[in-house]
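Participant: sequence and predicted structure are below.
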Amino acid sequence: MAGIYDLYGITDTDIDTAARLLPDALGLPFEPHESSFWGDYYSVRTENYDEHFSLKENYNVMEEDWNWSQFKHYPLMLEVSIDGKTMKRARELEARLLQTMGKKIILLKRVEFAS
């Protein structure tokens, strides 16, 4: 089965506000986490662990560097990992994110891989 990795850039909002908006699009509650590497971030997995969403600051204060330096103009990044699903599911999630977040979110990268 295939897997899909999407990377979205988010502008015009802070991480806490984005974490409150994203559940409207995805129907999943984002949980706050702390990491000595990533800093504060939010994530959620579906009940059967086939989809994982992670919302992080692009600038890593702990490392004093960008996590995704090629996307410096996006202060927030949303990583979406979908295992064992089709491209149709990735497009569905993209449409829901765009509907909820509007121009604040953009798909920057999509990779399909064998899982």
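Facilitator: Here it is on my side, so go on. Numbers count the residues shown, from 1 in each chain.
Participant: can we go C-alpha only for contacts and neighbour counts from here?
Facilitator: Will do.
Participant: and the residue nearest the centre of the chain, how far from Leu108?
Facilitator: What sits nearest the mean C-alpha location of the chain, by Cα atoms, centre = their mean, is Leu78, with 1.9 Å. Noted for Leu78: a distance of 10 Å to Leu108, by Cα to Cα, to the nearest Å.
Participant: excluding covalently adjacent residues, which one is nearest to the residue nearest to the centre of the chain?
Facilitator: Distances taken as Cα to Cα, 6 or more residues apart in numbering put Leu55 closest to Leu78, at 4.5 Å, once the chain neighbours are dropped.
Participant: adding another structure so you can compare the two:
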Amino acid sequence: MNVYDHYGVEKQDVGDVVRLLGEMLKVCFLPHESGFLGEYYLAMGEGGASYRLIRNFSDNEWQEEDFKECVWLLEANEVVEPDVLMVLLSGLEEIKFLYRSEVEEGSWMRRYVFVDGKLEMIREVVV
């Protein structure tokens, strides 16, 4: 099963965001370019974890329209201890946990939000 956590970052300046997240996650974000995502930042972490930082609004399109207050989106993939990361990042005023996706390839995908101190499943899709 693969776990993907999504966070919103309300800070505007990408330099500040990259520095803050790099220090907290103990990783180095490097700039990348994509025809689909535009400019984004990627970092590799412990145990095969990866972190991708993308603009929420790019090329006149929202990545996460329900979270327009978030300038940047952080995708944390395959983190060794995702719940520990969620507590760490959610402790910051400018970062908020958006949702978690769990994927069992060829079987199902589940989406969770954090409600009343626990993860609550809001959707399950069988594939």
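Facilitator: Yep, that arrived. This one's a predicted model, so the numbers in the text were calculated from it and none came from an experiment.
Participant: just to revisit the earlier point, quick check: neighbours shared by Leu78 and Leu108 of structure 1?
Facilitator: Shared contacts of Leu78 of structure 1 and Leu108, defined by Cα atoms under 8 Å, 6 or more residues apart in numbering, are found at Leu7, Tyr8, Gly9.
Participant: please name the nearest non-neighbouring residue to Lys104 of structure 1.
Facilitator: Using Cα to Cα, 6+ apart, the nearest residue to Lys104 of structure 1 is Thr11, at 5.0 Å.
Participant: what's the match for that neighbour in structure 2?
Facilitator: Using TM-score structural alignment, the equivalent of Thr11 of structure 1 in structure 2 is Glu10.
Participant: these two touch, right, that match and Leu74?
Facilitator: No. Counting by Cα atoms under 8 Å, Glu10 of structure 2 sits too far from Leu74 to count as a contact (11.0 Å).
Participant: and Tyr42 of structure 1, what element?
Facilitator: If you go by DSSP states H and E, Tyr42 of structure 1 is part of strand 39-45.
Participant: mean deviation, the following helix or strand past that strand versus structure 2?
Facilitator: Using DSSP H and E, the helix or strand that follows strand 39-45 of structure 1 towards the C-terminus is strand 51-57. Comparing strand 51-57 of structure 1 with its match in structure 2 after superposition yields a mean distance of 0.7 Å (mean Cα distance after the TM-score superposition for structure 1).
Participant: so strand 51-57 of structure 1 aligns onto which residues of structure 2?
Facilitator: Strand 51-57 of structure 1 maps onto residues 49-55 of structure 2, going by TM-score structural alignment.
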